[in-house]
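Enquirer: Next one to model:
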Amino acid sequence: MAKLPKADWTQREDLARLVTALGTDNMRWVGGAVRDTLLGVPVRDVDAATTLRPEDVMKHLKDKGIKPIPTGLDHGTITALLPEGNVEVTTLRKDVATDGRRATVAFAEQWEDDAARRDFTINALYAHPETLEISDYFGGLADLDARRVRFIGDAHDRIREDHLRILRYYRFQARFGAELDETAEAACEELASTLKGLSRERVAMELLAILALPDPYATVARMQAKGVLPVVLPEAGDAGLGRFADLLEHERQQGAAPSSIRRLAALLPPDRKTAEQVAARLRLSNAQRKHLARLAQRSNFLEGPRALAYREGMELARDLLLLSGLPLEQVEDWQPPVFPLKGGEIVARGVAAGPEVARLLQTVETRWIAEGFPDAERVAQLLDETLSR
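Expert: You can find the predicted model right below:
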């Protein structure tokens, strides 16, 4: 039987306490931690499945001094608060009814029943906490070896149970896939329209996760070709895909880290109203909405890159330069300076406190920026020249 390689997380002392609390026969590590360890990629979160009912999980954890949080009690999920990272412990489940947006579940007793309700074979691998032996009910190990993302059972049925699985398929395909599963692709294409019934927050979460991946172009292009992207982002179109490709290439050339909002801006036409409508529809945060709307105004930085960074922040300046295909060299490793003039200095020169002081500050600051942020001595000269006028 295949075994999970020993990794740093499998040797955590706090996880050993969790295993002791729940019992080795009552729990298994499951999902991303198992998959990512087998692939040799960093593990971010550790999840456990258990045969224990939620109320019993709560009791066992408390008895061993581990604080439980009933984060998803109705669905059987208890979060164990641990020093080196919290763990979600979920009672085995099976679907009773689904409508594509939410599922009604019942607790199960068999590991295979729990595995059967998961989305992809590579996410339905269970590892014994003591022996690290892997239970694989649907060929997930073979799919990992082939770098193939495959739905468990019938792809159409899995998508009808939860329409968001279409976007999850493309995200996992972009992260782990090499060999395309034609059945999965066909099901996603056929059922793409079902994404319309999902909450915009769920769609945005998956879409932004896809865009944040290191190189999502091939995946996004397939989403466009299969009619998936037109459902969730009809504003993109083929032109947006072209802008997206240009941005990714420029990011590679400049060594820029991925940014989902910057990449979303590339997919959209450079129009503020459109950006604001998309941000509202996807229920983006206020900060994300403001950033996306500003990125739609590509050409509005005539003062130069450093002036832009000074006025609106380094992140916005970098994103606008990347979207415009311009080099980052002028703002890389540059710290915007502090304007070396205060209103009190102007008042000391005989100007009455009030709007005139603010106007003079703005006038001098504008000239200071235009001259490339000279030192305080030059700023004093600029003030003299402004006052003399």
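Enquirer: okay, CA-based contacts and neighbour counts for the rest of this
Expert: Noted.
Enquirer: so is the nearest residue to Gly325 once chain neighbours are set aside in a helix, a strand, or just coil?
Expert: With Cα to Cα, 6 or more residues apart in numbering as the criterion, Gly325 has its nearest non-adjacent residue at 6.3 Å, and that residue is His250. Under the three-state scheme (DSSP: H, G, I helix; E, B strand; the rest coil), His250 adopts helix.
Enquirer: Repeat that for Thr363.
Expert: Classification of Thr363 by three-state DSSP places it in helix.
Enquirer: and it, what does it touch?
Expert: Thr386 (Cα atoms under 8 Å, 6 or more residues apart in numbering).
Enquirer: ok, now how distant is it from Ala296?
Expert: Thr363 is 28 Å from Ala296, where distance means Cα to Cα, to the nearest Å.
Enquirer: circling back to that earlier point, what's around the residue nearest to Gly325, how many residues?
Expert: 19 (other Cα atoms under 10 Å).
Enquirer: what does Gln253 give?
Expert: Gln253 has 10 neighbouring residues, counting by other Cα under 10 Å.
Enquirer: in what helix or strand does it lie?
Expert: helix 237-254 (DSSP states H and E).
Enquirer: Which elements pack onto that helix?
Expert: When contacts are defined as 3 or more Cα pairs under 8 Å, 6 or more residues apart in numbering; DSSP states H and E, helix 237-254 sits against helix 217-225, helix 260-267, helix 314-323.
Enquirer: That helix vs helix 260-267, what angle?
Expert: Taking axes from the mean of the first three to the mean of the last three Cα atoms, to 10 degrees, one finds helix 237-254 and helix 260-267 inclined to each other by 130 degrees.
Enquirer: Proceed likewise with the subsequent sequence, for comparison:
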Amino acid sequence: MILPAAAWRDRDGLEALTKVLGAVEGKSRFVGGAVRDTLLGIDVADVDIATRLPPQEVIERLQDARIKAVPTGLAHGTITAVTPAGPVEVTTLRRDVSTDGRHAIIAYTDDWREDAARRDFTMNALYADPATGEIFDYFGGLDDLAARRVRFIGDPLQRIAEDHLRILRFFRFHARFGTTIDEAGLDACTARANDLMALSRERVASEVLKLLVAANAVPVVALMVERGIFRAVLPEIDAAGAERLALLSDRETAAGIAPDPIRRLAMTIAPAAAEAVGARLKLSNTDRKRLIAATAGPGTEGPQALAYRAGMTVAIDRLLIAGEDVSAIKDWTPPAFPFSGGALVERGLRRGPEVAAMLRQVETRWIAEGFPDAARVAVIADEMVAAAVL
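Expert: Down below sits the predicted model:
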């Protein structure tokens, strides 16, 4: 099979890079997601190259060709080549020497099949010749891709033992690409679900958040709950949470709002658990606050007032989770408040706390009147200052 033509293959600097890396002599090939996604007709984001060249030779070749080389993962044989169109990761062929479920000790090899054998799923172990487009498939990845089946390379239990994160990746990739689930993989993930406890929470969070916005996240999350996959690391995601996720997904679709991982996580857990879950997953402070705020309800002032006070992102979260209409703010931009404390001082108020308090009152009335223009705000301020002086 030949890799179909795709826009990413014409990216500025990519052909020159592959020539520098000896693609014409069979020393380097495209690998992984770029090959898989092209075959599926999906837009390609990142391009990865596998090479027989040792890392130091990769660096030397890039430097000789005046291509910037960044040793982003030198311990694992990965060099990032910076092309005019963006970075491309170049990784020397590898085999695993030992693994502990979290990290691997590797050795370099020049055997393409040996490199493919250490990858997680057959659909991710497809290589393509940059010059001819010829595809190399060592473990039936093309058949699995055609069947939309995510399948481990070799024994699923062994592959999970090598890297426990593959449990979550199995479900994430199934949610993104799969229609037919591989029963052997499913049973292995179920049997080894407790292995997830050995992973860093950052790695767990990264996979779960990606999973929650995948095309088929709703049925896959329900399946994971049924199989007890979350129990070891996120017991807060239960059957009721999976049902709430389905509701949110329907609301997002009806409103024309793109899925969002933090919003969906907030919907799948109980509101009281948001603070603990955010801390456990080591989310950023911004995401933790958003996770907590998402279930606070629609407020009492209306959607636009909510968007003005809480911000557009949080307002959409709160409205969708509460089952409220978001059409009033979907394409709306909150205005800036056209008034200041200095304007109140000019009207006779003494600088200090009373100016701040009055400014908040003027702003509240401005919001209640539907965000009128500056002229109307000036009238509101005159009325309120006069009333306060009396």
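Enquirer: one step back: which residue in the second structure aligns with the residue nearest to Gly325 of the first structure?
Expert: Using TM-score structural alignment, the equivalent of His250 of the first structure in the second structure is Arg251.
Enquirer: In this structure that match contacts Gly323, no?
Expert: Yes: Arg251 of the second structure lies in contact with Gly323 (Cα atoms under 8 Å); the separation is 7.3 Å.
Enquirer: rewinding a little: which of the helices and strands packed on helix 237-254 of the first structure sits most buried?
Expert: Mean neighbour count (mean count of other Cα atoms under 10 Å) peaks for helix 260-267 among these, with a mean of 23.
Enquirer: Provide the aligned range in the second structure for that one.
Expert: Aligned by TM-score structural alignment, helix 260-267 of the first structure corresponds to residues 261-268 of the second structure.
Enquirer: Tell me the gap between the matching stretch and the middle of its chain.
Expert: For stretch 261-268 of the second structure, the separation from the chain centroid amounts to 13 Å (computed by Cα atoms, centre = their mean, to the nearest Å).
Enquirer: try stretch 62-80 of the second structure
Expert: Using Cα atoms, centre = their mean, the offset of stretch 62-80 of the second structure from its chain centre is 26 Å.
Enquirer: Ok, stretch 77-95 of the second structure next?
Expert: How far stretch 77-95 of the second structure lies from its chain's middle: 22 Å, per Cα atoms, centre = their mean.
Enquirer: That stretch maps to which residues in the first structure?
Expert: With TM-score structural alignment as the criterion, stretch 77-95 of the second structure aligns to 76-94.
Enquirer: That stretch: which residues count as buried?
Expert: If you call a residue buried by 16 or more other Cα atoms under 10 Å, then stretch 76-94 of the first structure has these buried ones: 76-82, 86-94.
Enquirer: cool, stretch 8-17 of the first structure as well?
Expert: Buried-residue list, stretch 8-17 of the first structure, by 16+ other Cα under 10 Å: 9-10, 14-15, 17.
Enquirer: Need the max-distance pair from the residues you listed.
Expert: The span of the buried residues of stretch 8-17 of the first structure, defined through Cα to Cα, is set by Trp9 and Arg17 at 13.0 Å.
Enquirer: ok, average deviation of the match of helix 260-267 of the first structure from the first structure?
Expert: Between stretch 261-268 of the second structure and the corresponding residues of the first structure, superposition yields a mean separation of 0.3 Å, by mean Cα distance after the TM-score superposition for the first structure.
Enquirer: Run through who's touching that stretch.
Expert: Under the criterion Cα under 8 Å, 6+ apart, residues 209-210, 212-213, 236-238, 240-242, 244-245, 248, 274, 287, 290-292, 294-295, 317, 321 lie in contact with stretch 261-268 of the second structure.
Enquirer: Was I right to think the residue nearest to Gly325 of the first structure contacts Leu322?
Expert: Yes: using Cα under 8 Å, His250 of the first structure is in contact with Leu322, at 6.5 Å.
Enquirer: Touching both of these two, which residues are there?
Expert: With Cα under 8 Å, 6+ apart as the test, His250 of the first structure and Leu322 reach no residue in common.
Enquirer: residue in the first structure matching Glu363 of the second structure?
Expert: Superposed on the first structure with TM-score structural alignment, Glu363 of the second structure falls opposite Glu365.
Enquirer: The closest residue to its match other than its chain neighbours: what secondary structure?
Expert: Distances taken as Cα to Cα, 6+ apart place Phe339 nearest to Glu365 of the first structure, at 7.1 Å, with adjacent residues excluded. Taking three-state DSSP as the rule, one finds Phe339 of the first structure in the coil state.
Enquirer: So Phe339 of the first structure versus Ala358 of the first structure, what's the distance?
Expert: 14 Å.
Enquirer: So which of those two has more stuff around it?
Expert: Applying other Cα under 10 Å to Phe339 of the first structure and Ala358 shows that Phe339 carries more neighbours, namely 17 against 13.
Enquirer: so how far is Gly299 of the second structure from the aligned residue in the second structure for the more buried one?
Expert: Using TM-score structural alignment as the criterion, Phe339 of the first structure maps onto Phe337 of the second structure. Using Cα to Cα, we find Phe337 of the second structure at a distance of 20 Å from Gly299 of the second structure.
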